[in-house]
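Q: Return atomic coordinates for the entry below.
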Amino acid sequence: MAARRNLTEDQNRALHDGLVIPAHPLALLEDRGLDETSQRALTRYYIASGAGGVAVGVHSTQFQIRDPRFGLFEKVLRMASEEVDRARIERPFLKIAGLCGGTEQALAEADIAAGLGYDAGLLSMGGLNEWTEEQILDRTALVAERMPIIGFYLQPSVGGRRFTFGFWKRFVDIPGIAGIKIAPFNRYQTLDVVRAVCHSDRRDEIALYTGNDDHIVSDLLTVYRFRVGGQTVEKRIVGGLLGHWAVWTHKAVALLEEIKKARVRGNIDPEWLVRNMEVTDCNAAFFDPAHGFAGCIPGIHEVLRRQGLMKGTWCLNPHETLSPGQMEEIDRVYRDYPHLHDDDFVRAHLQSWLAE
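A: As a prediction, the model looks like this:
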């Protein structure tokens, strides 16, 4: 087994400074074959928008890509990697591969990702509800020997599970853990992760990223402060690895840069609370919590379809469609928050991204 290739110094610095990392969708044709032109256009869009990386093979890419009927896992990872390499990006840019399944599957996926030049793996713990926390920790340690790992606290309503504070204390001490995507959509569980990191000697080695699509702006503005060993320790969630940021990405990059400036000033304008509400309202339209998140992937697709980046909202599962009223909700947030969408930016560049 080859030794783990760690992030470069520049990549690690950028990861800790805070990046916009979209969770890459899967572009399909009506017959549910891969739309390679649109798939490549999406990666080009994220690069041009100023994102600091892409996460491919994750929930937004649809877990069914691993099904032998489709056999798309390696293909979509390869296509995104090719586009990133072709772009010759001058800023640090992370290629992050979604890894899931039992230990053997996760190790095999890590090997594929590393072979395709991916820099880190986002290790899902979904679908392992019968496993003990000890077993999941053992699995994590083995996968982290293959490539740097970003842990993933996924909300139970879409296949995740709740973990104890003690689990996270042990998780963050595993060598090779470079970051954690915190996405339980729950304040208490978010605090568990941040507090566990603050209690670890590796606290400065681990970058925290929000996946709480219902609380993005507030997550990024909050200083988390705890008493550890008689001293005060502070930690921030520095960036986002988000399905929500797979749409309107150019504006998301601008938003994160504004937040970074506000952090430096230290005096947080109350208008940021309004912005948090606006972004959450948009996410409710895209992610469909009104129907238990049933339309979250088609909702992302619908926004990209309107912009011309995808041809339709089709998913590999033909039953995965927009929920009743979801189209009207997307209409509403488009109308109510025109300052949050990046339609003009996409319109100006779309044809070049769609070019072969």
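Q: hey, let's count contacts and neighbours off CA atoms from now on
A: Fine.
Q: what about the longest strand in this protein?
A: If you go by DSSP state E, the chain has its longest strand at strand 231-242.
Q: Which parts of this protein are strands?
A: Counting by DSSP E, the strands of the chain are 20-22, 53-56, 94-99, 120-123, 149-154, 177-183, 207-210, 223-228, 231-242.
Q: can I get those in JSON lines with distance to residue 33 and mean neighbour count?
A: Below are the strands of the chain laid out as JSON lines (distance: least, C-alpha to C-alpha, whole Å; neighbours: other C-alpha atoms under 10 Å):
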{"stretch": "strand 20-22", "distance to residue 33": "23", "mean neighbour count": "28"}
{"stretch": "strand 53-56", "distance to residue 33": "18", "mean neighbour count": "27"}
{"stretch": "strand 94-99", "distance to residue 33": "21", "mean neighbour count": "26"}
{"stretch": "strand 120-123", "distance to residue 33": "25", "mean neighbour count": "28"}
{"stretch": "strand 149-154", "distance to residue 33": "28", "mean neighbour count": "25"}
{"stretch": "strand 177-183", "distance to residue 33": "30", "mean neighbour count": "26"}
{"stretch": "strand 207-210", "distance to residue 33": "32", "mean neighbour count": "28"}
{"stretch": "strand 223-228", "distance to residue 33": "45", "mean neighbour count": "14"}
{"stretch": "strand 231-242", "distance to residue 33": "25", "mean neighbour count": "20"}
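Q: Now tabulate these in CSV and tack on distance to residue 143.
A: Shown next, in CSV, are the strands of the chain (distance: least, C-alpha to C-alpha, whole Å):
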stretch, distance to residue 143
strand 20-22, 22
strand 53-56, 17
strand 94-99, 9
strand 120-123, 8
strand 149-154, 8
strand 177-183, 10
strand 207-210, 18
strand 223-228, 29
strand 231-242, 20
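Q: Minimum distance to residue 84: which of those has it?
A: strand 94-99 (8.1 Å; C-alpha to C-alpha).
Q: what helices or strands is that closest one leaning on?
A: On a contact count with 3 or more C-alpha pairs under 8 Å, 6 or more residues apart in numbering; DSSP states H and E, strand 94-99 meets strand 53-56, helix 103-115, strand 120-123.
Q: Can you name the residues that contact the nearest residue to residue 346 once chain neighbours are set aside?
A: Using C-alpha to C-alpha, 6 or more residues apart in numbering and skipping residues adjacent in sequence, the residue nearest residue 346 is residue 307, 6.8 Å away. Residues near residue 307 by C-alpha atoms under 8 Å, 6 or more residues apart in numbering: 343, 346-347.
Q: structure for this one too, so we can compare:
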Amino acid sequence: MKIQDINKEILNSFRKGCVIPAVPLALDENRKFDEQHQKALIRYYMDAGVGGLAVGVHSTQFEIREHGMFEQVLSAVSSEIDSWATLRGRTILKVAGVCGNTEQAIREARYAVSAGYHACLLSLAALKEKSMEELLSHCRQIAAIMPVIGFYLQPSVGGMALPYDFWKEFAAIPNVLGIKMAPFNRYKTFDVVRAVCDAGKENEITLYTGNDDNIVPDLLTEYAISTEEGIKKVRIKGGLLGHWCVWTRKAVELLNEVHALLDSGKDIPHELLTRGVQITDTNAAFFDTANDFAGCIPGLHEVLRRQGLFKGTWCLNPHEVLSPGQEDEITRVYKAYPHLNDDAFVSGHLSEWLK
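A: All right, here's what the predicted structure looks like:
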């Protein structure tokens, strides 16, 4: 599958920049796949106005592979996206998480194509001992199967440091659709932006933030990169974020607001920067930064549980639970920033989504 095979409306939405939540996994009290609540979650995201969904990624729990659930979850989500899209007259980008060694990644990418996914978010976390050329060879083999979104994952949750030279070579690989930058590090984020510009791919590779700690500044910043061809001005267009899998309607409104502001050429209001810091504070509670992200997935589940979209916070790993004090932190940010949640939107549609 090639980039040109993607529906033009979907591709244009991705290029403009859209909200792409990293989809959590719905489980019941027996830690079995809860298809009813998984479908409700997909319907919520689509009605909230997202431009894409990413499945089989960190927020979906990498353990779905160990539990033999990878194909089941990807198939169920893809089918529900198609059904709800038909009902709502919409199209959105379907992104499959692909990880593991090259043999596993090839198998997952091939399945993703067969299940109707348009692109893969390619994790290199399992290849930490490989050389840069081996990493690039791995990426080329997956890109030969389907469009690839590169993934710079922070080391604290399994990623590795990837230098400028890697990203410049990666950007030259055919069939690279975009790059999600999530090193949670401004220096390393800049490495990716500069590498894409130096490779001459700034108009072909769309940049997305995965920096949940810096969402608003990432979306507002214009980069002016000095290259041999002159100054190239580029922006991060959207977000592929775990944080945006909760309070998603507000995320869509935020991105629309940012796009409208940038299009207008008006000055950035101080309030928007203040709101950005507030969003970072909520992320600290949801992602459990106080405990080195130990409760990041249960934290997201807890927000969805409070809204009625999930029945509980269960994870496939029974030891993956809310950290001590995390529930209180989530309550604190709920009270501190009521303008950031979309509880009213969810409550107004929940019964329809759960049918």
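Q: before we move on, the earlier item: between the contacts of residue 307 of the first structure, which has the most around it?
A: Highest neighbour count within those: residue 346, with 21 neighbours (other C-alpha atoms under 10 Å).
Q: about what we covered before: go through the contacts of residue 307 of the first structure and flag which are in helices.
A: 343, 346-347 (DSSP state H).
Q: For residue 62 of the first structure, state which of these is nearest.
A: Of these, the one sitting nearest to residue 62 of the first structure (C-alpha to C-alpha) turns out to be residue 346, at 23.8 Å.
Q: Which position in the second structure pairs with that closest one?
A: When the second structure is aligned by TM-score structural alignment, residue 346 of the first structure is paired with residue 346.
Q: Can you give me the distance of that match to residue 36 of the second structure?
A: As defined by C-alpha to C-alpha, to the nearest Å, residue 346 of the second structure lies at a distance of 16 Å from residue 36 of the second structure.
Q: Start from the N-terminal end of the stretch 251-356 of the first structure and give the helices.
A: Ranges of helices within the stretch 251-356 of the first structure are 271-287, 296-307, 326-336, 343-354, based on DSSP state H, counting those that start in this stretch.
Q: winner for burial among the ones you listed?
A: Per residue and on average, the most neighbours among those fall to helix 296-307, with a mean of 23 (mean count of other C-alpha atoms under 10 Å).
Q: what angle sits between that helix and helix 326-336?
A: Per axes from the mean of the first three to the mean of the last three C-alpha atoms, to 10 degrees, the angle that helix 296-307 of the first structure makes with helix 326-336 is 50 degrees.
Q: Now do residue 120 of the first structure against residue 74 of the first structure, distance only.
A: According to C-alpha to C-alpha, residue 120 of the first structure stands 15 Å off from residue 74 of the first structure.
Q: re the thing from before, hmm, residue 41 and the match of residue 346 of the first structure touching each other?
A: No: contact criterion C-alpha atoms under 8 Å: residue 346 of the second structure and residue 41 do not qualify, at 10.2 Å.
Q: can you give me the helices for the stretch 1-150 of the second structure?
A: Going by DSSP H, counting those that start in this stretch, the stretch 1-150 of the second structure shows helices at 8-16, 35-48, 70-88, 102-114, 132-143.
Q: Let's have these in CSV, adding mean neighbour count.
A: CSV is the format used below for the helices of the stretch 1-150 of the second structure (neighbours: other C-alpha atoms under 10 Å):
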stretch, mean neighbour count
helix 8-16, 16
helix 35-48, 21
helix 70-88, 17
helix 102-114, 19
helix 132-143, 18
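Q: Go through these and name the closest to residue 284 of the second structure.
A: Among the helices of the stretch 1-150 of the second structure, the nearest to residue 284 of the second structure by C-alpha to C-alpha is helix 35-48 (22.1 Å).
Q: quick one: that closest one to the first structure mean distance?
A: Taken over the aligned residues, the distance from helix 35-48 of the second structure to the first structure averages 0.7 Å (mean C-alpha distance after the TM-score superposition for the first structure).
Q: In the first structure, which residues correspond to that helix?
A: With TM-score structural alignment as the criterion, helix 35-48 of the second structure aligns to 36-49.
Q: Trace residue 158 of the first structure over to the second structure, please.
A: By TM-score structural alignment, residue 158 of the first structure lines up with residue 157 in the second structure.
Q: what's the burial count for its match?
A: 14.
Q: any idea how far residue 301 of the second structure is from it?
A: Going from residue 157 of the second structure to residue 301 of the second structure by C-alpha to C-alpha gives 18 Å.
Q: same thing with residue 87 of the second structure?
A: 27 Å.
Q: repeat for residue 273 of the second structure
A: 27 Å.
Q: What mean distance separates stretch 279-287 of the first structure from the matching residues in the second structure?
A: In the superposition with the second structure, the average deviation recorded for stretch 279-287 of the first structure is 0.3 Å (mean C-alpha distance after the TM-score superposition for the first structure).
Q: ok now that stretch, how far from the chain's centre?
A: 16 Å (C-alpha atoms, centre = their mean, to the nearest Å).
Q: ok, and what's touching that stretch?
A: The contact list for stretch 279-287 of the first structure (C-alpha under 8 Å, 6+ apart) reads 213-217, 244, 290, 293-297, 299-300, 303, 326, 329-330, 333.
Q: Please apply the same query to stretch 229-243 of the first structure.
A: 16-24, 55, 60, 181, 194, 198, 207-211, 213, 216, 219-227, 256, 300.
Q: and if you look at stretch 176-195 of the first structure?
A: Residues outside stretch 176-195 of the first structure that contact it (C-alpha under 8 Å, 6+ apart): 6, 141, 144-145, 147-156, 160, 162, 164-165, 168, 205-215, 224, 226, 235, 240-241.
Q: And for stretch 34-45 of the second structure?
A: 21, 25-28, 76-77, 80-81, 84, 245, 248-249, 309-311, 346, 350, 353-355.
Q: if we go to 7 Å?
A: Contacting residues not belonging to stretch 34-45 of the second structure are listed as 25-28, 80-81, 84, 248, 309-310, 353-354 [C-alpha atoms under 7 Å, 6 or more residues apart in numbering].
Q: can the residues you listed go into CSV with extra columns for distance to residue 49 of the second structure?
A: Shown next, in CSV, are these (distance: C-alpha to C-alpha, whole Å):
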residue, distance to residue 49 of the second structure
25, 20
26, 21
27, 24
28, 27
80, 16
81, 13
84, 12
248, 8
309, 17
310, 20
353, 15
354, 18
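Q: And the residues you listed, which is closest to residue 132 of the second structure?
A: Using C-alpha to C-alpha, those come closest to residue 132 of the second structure at residue 25, 32.4 Å.
Q: what about the closest one, distance to residue 216 of the second structure?
A: Counting by C-alpha to C-alpha, the gap from residue 25 of the second structure to residue 216 of the second structure is 26 Å.
Q: before we move on, what about residue 104 of the second structure?
A: Computed as C-alpha to C-alpha, the residue 104 of the second structure to residue 216 of the second structure distance reads 35 Å.
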